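>>> Structure for the following, please:
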Amino acid sequence: MKKIYIFFFLLVGFTNLYGQELEIKEELTNEEDEIIDLLLGEESIEDFIKSATNIQFLYFTVDYNNNTYFSGRDIGTDQFNTNPQISYINSNGFFAGLSSIYFSQFSPKWDYVAATVGYGKNFGKDKKYRWTSSYAKYFFTDNTDDNPFKNAFSLGLEVDNKSKTLGTELTTTYLFGDDESFQIVSSSYAQIDLHKSKNYHLKFRPQLNIIVADQTIQLAQINNGSISYITNNDFGLLNTQLQVPLQLNVSDFDFEFGFTVNVPSPLEGESNLGITTNFNFSIGYLLEL
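Reported below is the predicted structural model:
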């Protein structure tokens, strides 16, 4: 049976990657520690310039989700998804990366490859504010005209407290290609340190995401495992999402086990939308170049 669902265009947010905390083993040199502090907004640019030059990292991550939802909506297909990603991070504020996503029941299973480049800087008192900009290009496996958004340009503004235990980010994204759309995502987090030592850091980091979008983003139809797209022209609240992850940083490795709750908001023509949940697990590795 043909099923119609809303496809919220999943930006594989390198803006979020740049904003996340990267834990490095304490045996690193003071210069490397200060570089990571700058990336996290914990040190001033002046102190950084005095102590470091151009330092570069690669960050590898793989994320597994046991259920797949689009804009928090259950599309009636029981499947998992996996998202591998490799990111380049430069201490001067430049970042870039490649990512893809695998759906266990779709055809083709590998939906797209995304290439992203961006730049960000800290500013303001104590450098607690940060702006980022990025551009993403999507290369879909299915080379048809059914994927109207092949480009995305994002601008983000984030503010954190000095200890980086509370923060919020507002990101606006313009999607374009054969069609165009616009979305706003508000993300707020709180961090609770459960244990921190020389060798590892265990923390609890819940995050609330509120997604508002122009519903010309996409309507998709699934028929026999294949996807085709139509559009919707409504603007409003699309989904409210609560992420509850437990994060463990050991040396250059990051591990996360999380639980996500979606509360999708009905659009015109939708009804009886239920709350959806899923578990996720991810592993990351930071490599200095």
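>>> only C-alpha atoms for contact and neighbour calcs from this point on.
OK.
>>> following the strand of greatest length in the chain, which helix or strand shows up next?
Longest among the strand segments of the chain by residue count, using DSSP state E, is strand 235-250. Going down the chain from strand 235-250, the next helix or strand is strand 253-264, by DSSP states H and E.
>>> one more to put side by side:
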Amino acid sequence: MKKVFMTFLILSSGLFTYSQEKPNSEKEKEVDEIIDSLLEDEDILDDLIDANFQFLYVSLDYNSDTYFSGRDIGIDQYNIRPQISYIHSKGFIASISGVYYNEFVPKWDFTALTLGYGKDIGKKKWFRLYASYSRYVYSNGVDNPFKNALTLSFGAKNKQRTIGTQLSGTYLFGSDDSFQISSTSYASFKLFKAKKSSLKLKPELNIVIGKQTFELAQTYLQDGVIYTDYSENDVFDLINTQINIPLEFSTNAFDFELGYNINLPSAIGTESNLNTTGFFNFSVAYMFDL
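Below you'll find the predicted structure:
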């Protein structure tokens, strides 16, 4: 099970599962939300998309508990995730991010560098394609098998941007490789709207399906001697389902979010008796107009 745990750990602590955090492949959706929160007039938004503008989006996320692919590994700890993103109106995105665990050694787990490009398609721009490459630099000195990730995403939303969904496929590679499919579906309810401020309730349903390799051990007795044979099985199955219920408050260039998250991990291979897990999250972000 050591290899299985390492896979869950790597996938959950910064690649693209929805075990605990929004994935890097969701950046294009987050950019849309930022712009939409500032500009509700779609004609003005279209004019800006045709022009050239760029900004930096700096965020800090706090999660009250840490679970890996929704699974409790028996360590009570919080995590903090800073991120700086450069965003261009033509669809280019570059970011640097990382994660801090208060009980791990070293506490700073990894640094991620991501380059991506997104484009609206269709006459009414209800659909969006996005592709990205991420490179992961780990701090623990261990030869982690997944140091690179390629992601391709397809998203759709209604005209009012109150309902949307996105499907992403991610290929992870390094000294080993794996593949993952994730989906995000959301609804947005406007609770309050002023000239430069808004409050939204935006529940999300996140599903992660991925390839996992399990090491199975079979022990038997032959001629009075105990033998153990090991074999590896590849499984492509549902890993985790997460429900996220956040309140999002935007004012001027600031964004704040307070939410509660519920993980419903699915048993894979020899796993059993997986418990539902939950945690609170809080984030603050600021947009610098360049």
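>>> Just the element for the alignment partner in structure 2 of residue 209 of structure 1, please.
Mapped onto structure 2 by TM-score structural alignment, residue 209 of structure 1 lines up with residue 206. If you go by DSSP H and E, residue 206 of structure 2 is part of strand 204-222.
>>> my read: the match of residue 209 of structure 1 touches residue 241, true?
Yes: Residue 206 of structure 2 is within contact range of residue 241, at 5.7 Å (criterion: CA atoms under 8 Å).
>>> Tell me if I'm right that residue 281 of structure 2 and residue 62 touch.
Yes: Residue 281 of structure 2 lies in contact with residue 62 (CA under 8 Å); the separation is 5.5 Å.
>>> Compare these two (neighbour count), which wins?
residue 281 (22 against 19; other CA atoms under 10 Å).
>>> So what's the residue count around residue 194 of structure 2?
Neighbours of residue 194 of structure 2 (other CA under 10 Å): 8.
>>> check contacts around it.
Residue 194 of structure 2 is in contact with no residue at all, counting by CA atoms under 8 Å, 6 or more residues apart in numbering.
>>> same check, this time on the one 10 residues further on
Remark: with contacts taken as CA under 8 Å, 6+ apart, residue 204 of structure 2 is in contact with 184, 185, 186, 187, 243, 244, 245.
>>> In structure 1, which of these still touch?
Of the contacts of residue 204 of structure 2, the ones still in contact in structure 1 (both residues aligned by TM-score structural alignment, their matches' CA atoms under 8 Å) are 184, 185, 186, 187, 243, 244, 245.
>>> What is the mean deviation of the helix or strand the first one falls within from its aligned residues in structure 1?
Think residue 184 of structure 2. For residue 184 of structure 2, the host element (DSSP H and E) is strand 177-187. Strand 177-187 of structure 2, aligned to structure 1 and superposed, deviates on average by 0.3 Å (mean CA distance after the TM-score superposition for structure 1).
>>> quick one: that strand aligns where in structure 1?
The aligned range for strand 177-187 of structure 2 in structure 1 is 180-190, by TM-score structural alignment.
>>> hang on, residue 37 of structure 1 packs against residue 47?
No: Residue 37 of structure 1 is beyond contact range of residue 47, at 10.4 Å (criterion: CA under 8 Å).
>>> The two - which one has more neighbours?
A direct count of neighbours by other CA under 10 Å for residue 37 of structure 1 and residue 47 places residue 37 higher, at 19 against 12.
>>> List the contacts of the more buried one.
residue 43.
>>> Any chance of CSV for the contacts of residue 204 of structure 2, columns neighbour count?
Below are the contacts of residue 204 of structure 2 laid out as CSV (neighbours: other CA atoms under 10 Å):
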residue, neighbour count
184, 20
185, 18
186, 19
187, 16
243, 21
244, 22
245, 19
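>>> from the residues you listed, which single one is nearest residue 267 of structure 2?
Nearest to residue 267 of structure 2, judged by CA to CA, of the contacts of residue 204 of structure 2 is residue 243 at 17.5 Å.
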